[in-house]
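Trainee: Predicted model and sequence follow; I will ask about them next.
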Amino acid sequence: MGQYAIKMPDIGEGIAEVELVEWRVKEGDTVKEDQVLADVMTDKATVEIPSPVAGKVMSLGAQPGTMMAVGAELIRLEVEGAGNVKGDAPAAKKQAAAVPPDMKDNVTHENTSVPARDTSPPPKMQPPRATPAPMRAPGEKPIASPAVRNRAWELGIELQFVHGSGPAGRITHEDLDVYLASRGQPGAVGASTMLRERHGEEAIPVIGLRRKIAQKMQDAKRRIPHFSYVEEIDVTELEALRAKLNEKHGAKRGKLTLLPFIARAVVLAVEEFPQMNARFDDDAGVVTRHHAVHLGIATQTDNGLIVPVLRHAEAQDVWACAREISRLAEAARSGKAAREELSGSTITITSLGALGGIVTTPVINHPEVAIIGVNRIVERPVFDAHRNVVARQLMNLSSSFDHRVVDGMDAARFVQAIRGYLEAPALLFVEGGS
């Protein structure tokens, strides 16, 4: 038997180091050739690292959250034959896992493969085991002696929640002791035991995608002087049109959400305000205005916020936009989005859907200069042109801009242009928008 050291491969794009996000195997596991060993993260995407050989896991090279250089030893396997490590020992000496300096305080014995042994002598008395609360019918009176009831009242215990171990479920003093040991110390006299102080804390390492999101948000807020502009939009006519289009074409072309219409409105508005469809290289002091509209679509996933890119939105109608947005969102949520689908956006739309709130202050997707935030639709009474009160569907757009290169007046006019298209939705289907 020999040892086979698998090193961190060169993923390409000039990447010198990656973050180890998750192990797919543990020490002692038997792995097959091409089986995924670990997930690592670059600046752009999560990458699976497969095993080039079959073998048994001897040691892992690092803890999740560690930044590993290309060429560093990722994992060591015991394999048939000589392996690729010279001077193999009968068994590999277990190496201590590398831990990032800023995470040492967060690593506990739960993170290690072999828990620490407890060599202290056993206690003389084991604490009573927690007893589940009794299942009493509503209104059923617990059985207990006057002395037990008096003591329970003094301790602030509700007998309804105490298990009785005596005949016919009678609650004894011992049952009160078990309840106290399992539910915590009593509070003030007469206080409900449901109101108890909670203690302890949990350290959650910020690693993987969450670390990348944190770094990107921090960098964006640190480098970009944001300002936000909020405008209320009447989407009553747009919602009526959307419903008619879905009724007539939904079965063949697919259902339309509000997002494709907003995407189309943004595409038309940036034709009038090209300074919004731009990226600012603040190191070089250059603003690049793009003719193509590559829309970032901020998408919430189980792992955090990801921004896949709808490329050349200017060349797609609302149904094509809807299909591509749906495909990108699914790819992002399943972790299958390609690297090129997660970079290169020129302006971003972000929406929390039904949870969109009244007003938000979205963070710009650096190095872009504008982001359009979509809030939820609410129905409110509004005065019409004849001073009659009518019900209208209203929605706020909360947008943020880079004040270094976008003036407040231009930002306001840009959002007003978007508003014009959404409040007169027929313009979305006219060549040139007007």
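Mentor: Noted; the coordinates are in hand.

Trainee: can we go C-alpha only for contacts and neighbour counts from here?
Mentor: Will do.

Trainee: Am I right that Glu340 sits in a helix?
Mentor: Yes: per DSSP: H, G, I helix; E, B strand; the rest coil, Glu340 lies within a helix segment.

Trainee: could you measure it against Asp219, distance?
Mentor: Relative to Asp219, Glu340 is positioned 22 Å away (CA to CA, to the nearest Å).

Trainee: dropping in the other structure now:
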Amino acid sequence: MIARRIWRSHRFLRPFSSSSVCSPPFRVPEYLSQSSSSPASRPFFVHPPTLMKWGGGSRSWFSNEAMATDSNSGLIDVPLAQTGEGIAECELLKWFVKEGDSVEEFQPLCEVQSDKATIEITSRFKGKVALISHSPGDIIKVGETLVRLAVEDSQDSLLTTDSSEIVTLGGSKQGTENLLGALSTPAVRNLAKDLGIDINVITGTGKDGRVLKEDVLRFSDQKGFVTDSVSSEHAVIGGDSVSTKASSNFEDKTVPLRGFSRAMVKTMTMATSVPHFHFVEEINCDSLVELKQFFKENNTDSTIKRTFLPTLIKSLSMALTKYPFVNSCFNAESLEIILKGSHNIGVAMATEHGLVVPNIKNVQSLSLLEITKELSRLQHLAANNKLNPEDVTGGTITLSNIGAIGGKFGSPLLNLPEVAIIALGRIEKVPKFSKEGTVYPASIMMVNIAADHRVLDGATVARFCCQWKEYVEKPELLMLQMR
């Protein structure tokens, strides 16, 4: 059976020593002894679980091994394994299962969000959810237990959910409350934690001894814990009732940063350590406006929305071909510049989940129509918080279209390790003078290029911008050189 095979794969378990593994070990409870002492007092150690495997286009990850197994009871701890290079923690967004649910192999268990993407965690085993260890919104370190699964094994164990007991080989019974701790929901456990109460000492009044919210509050009142602040907080969040005192006071509110907002703190802090050089230029977009109108009038695909961005992205790629140092990254340790072969142009997108920068791969090989479709796909995924890790990694230069919201131009910070980022202002009609001195209207867009001054000098950035500007103002030149 599954649990027995897992146990055999771990039969080489041995005491941990600092020379045995490179990374910290995981502590696994041992339940094999028939001693009456607590299982927690008989620990042993096991190598960390194998790294997670990518589940293909389903955006799902799963552990190759359970973090901890118990061959007698058939309980398996499913950890949060590595979701990407350099990822040390993830935010739990939501659960797809609840305690007591039966799960199949590769069934989604929960959804987590790292600094780079949103990922579904799937089950590697078939069984029943015995314990959920975290609530949505929690920050979970790699290696921490997400959920405990009860895996049935006809020869080694029998999990009797009706009596909430574990029947061992020796015939002795262990209550699930001793094995798993107090039965409760993640919200109730968080409430007990906020009040500083050990939930395992509370007598539950729910089904099978489950600890309810009322049990925690009753225990808190009996022991003299202060619950006013917590109760009022829950009342406001729940929306059922708000006290007059709370509504009359303008109180401060602490908002924890999560997901992409949390990642932005790290990336922008890193960017401030890099010397920036800014170059501002204005581009006449009259031809760009006419080209967009032509596409709009002759568009036969109603699912494709024509914007200025695809043409700006393609013309930018053409300019990068002539100035490859703008499409590079810098290795500060070895003092080397890596010229990127692919033009993976990122587009900053402001979503309700935070700022995210997916990139369009290999723009130099794509047509305007292909760029338009790929941009639409990325925008749809970003709006629904469904971007894949591949969509947000590997970028070589970034466009920030702040003009879509408002503002003439911005002063962007680098999206490291890229060496350039471009902020696009809004296109607006302004009066211009011709060579003859007459006044005419022109559609002008301000652009601000921020460059890594360790790699790019002012002259290189200016020449690059002038080349890009020429392609935008004269699309016929762009068409002549497109492949």
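Mentor: That came in fine, so what should we check first? Since this is a predicted model, take the numbers as computed values, not measurements.

Trainee: Any idea what the TM-score is?
Mentor: Here the TM-score for the pair of chains, by TM-score structural alignment, normalised by the length of structure 1, is 0.70; 354 aligned residues with a CA RMSD of 3.7 Å.

Trainee: what about Glu340 and Asp219 of structure 1, which has more around it?
Mentor: Neighbour totals were compared for Glu340 of structure 1 and Asp219, and Asp219 leads with 14 against 11 (other CA atoms under 10 Å).

Trainee: My guess is Phe44 of structure 2 contacts Thr69. True?
Mentor: No: counting by CA atoms under 8 Å, Phe44 of structure 2 sits too far from Thr69 to count as a contact (11.7 Å).

Trainee: from memory Pro431 of structure 2 sits against Val439, does it?
Mentor: Yes: judged on CA under 8 Å, Pro431 of structure 2 makes contact with Val439 at a distance of 6.2 Å.

Trainee: Touching both of Phe44 and Thr69 of structure 2, which residues are there?
Mentor: The contact sets of Phe44 of structure 2 and Thr69 overlap at Val28 (CA atoms under 8 Å, 6 or more residues apart in numbering).

Trainee: For those two, indicate the residue with more neighbours.
Mentor: Using other CA under 10 Å, the more surrounded residue of Phe44 of structure 2 and Thr69 is Thr69, with 26 against 16.

Trainee: Skipping its backbone neighbours, what lies nearest that one in space?
Mentor: Ile76 (4.6 Å; CA to CA, 6 or more residues apart in numbering).

Trainee: To which residue of structure 1 is that neighbour aligned?
Mentor: When structure 1 is aligned by TM-score structural alignment, Ile76 of structure 2 is paired with Ala5.

Trainee: for its match, helix, strand, or coil?
Mentor: Under three-state DSSP, the three-state class of Ala5 of structure 1 is strand.

Trainee: Over to stretch 8-24 of structure 1 now: how far is its first residue from its last?
Mentor: End-to-end distance for stretch 8-24 of structure 1: 15 Å, by CA to CA.

Trainee: Where do the helices of structure 1 begin and end?
Mentor: All helices of structure 1, identified by DSSP state H, fall at 146-155, 173-183, 208-223, 236-253, 259-272, 318-334, 408-423.

Trainee: Now distance to Ile347 of structure 1 too, for the ones you listed, in JSON lines please.
Mentor: Below are the helices of structure 1 laid out as JSON lines (distance: least, CA to CA, whole Å):
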{"stretch": "helix 146-155", "distance to Ile347 of structure 1": "62"}
{"stretch": "helix 173-183", "distance to Ile347 of structure 1": "54"}
{"stretch": "helix 208-223", "distance to Ile347 of structure 1": "14"}
{"stretch": "helix 236-253", "distance to Ile347 of structure 1": "23"}
{"stretch": "helix 259-272", "distance to Ile347 of structure 1": "9"}
{"stretch": "helix 318-334", "distance to Ile347 of structure 1": "15"}
{"stretch": "helix 408-423", "distance to Ile347 of structure 1": "13"}
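
Trainee: so how far is Val439 of structure 2 from the residue nearest to Thr69 of structure 2?
Mentor: Counting by CA to CA, the gap from Ile76 of structure 2 to Val439 of structure 2 is 77 Å.

Trainee: between the two, which one's more packed in?
Mentor: Neighbour count, other CA under 10 Å: between Ile76 of structure 2 and Val439, Ile76 has more, with 25 against 12.

Trainee: any idea how far Glu370 of structure 2 is from that one?
Mentor: Distance, Ile76 of structure 2 to Glu370 of structure 2, using CA to CA: 46 Å.

Trainee: same deal with Asn448 of structure 2?
Mentor: Separation of Asn448 of structure 2 from Glu370 of structure 2 (CA to CA): 26 Å.

Trainee: Those two: which has the busier surroundings?
Mentor: Legend: neighbour count by other CA under 10 Å for Asn448 of structure 2 and Glu370, higher for Asn448 (22 against 14).

Trainee: Alignment lookup: that one to structure 1.
Mentor: Checking TM-score structural alignment: Asn448 of structure 2 goes with Ser398.

Trainee: Glu146 of structure 2: what's it in contact with?
Mentor: Let me fix one detail, which is that residue 146 of structure 2 is Leu and not Glu. Residues in contact with Leu146 of structure 2 (CA under 8 Å, 6+ apart) are Asp77, Val78, Pro79, Leu80, Ile132, Ser133, His134.

Trainee: thinking the second one is in contact with Thr145, fair?
Mentor: Yes: counting by CA under 8 Å, Thr145 is a contact partner of Val78 of structure 2 at 5.6 Å.

Trainee: sorry, back to before: among the helices of structure 1, which is the most enclosed?
Mentor: Across those, averaging neighbours per residue (mean count of other CA atoms under 10 Å) puts helix 259-272 on top, at a mean of 22.

Trainee: Quick one: the residues in structure 2 that it pairs up with.
Mentor: The aligned range for helix 259-272 of structure 1 is 309-322, by TM-score structural alignment.
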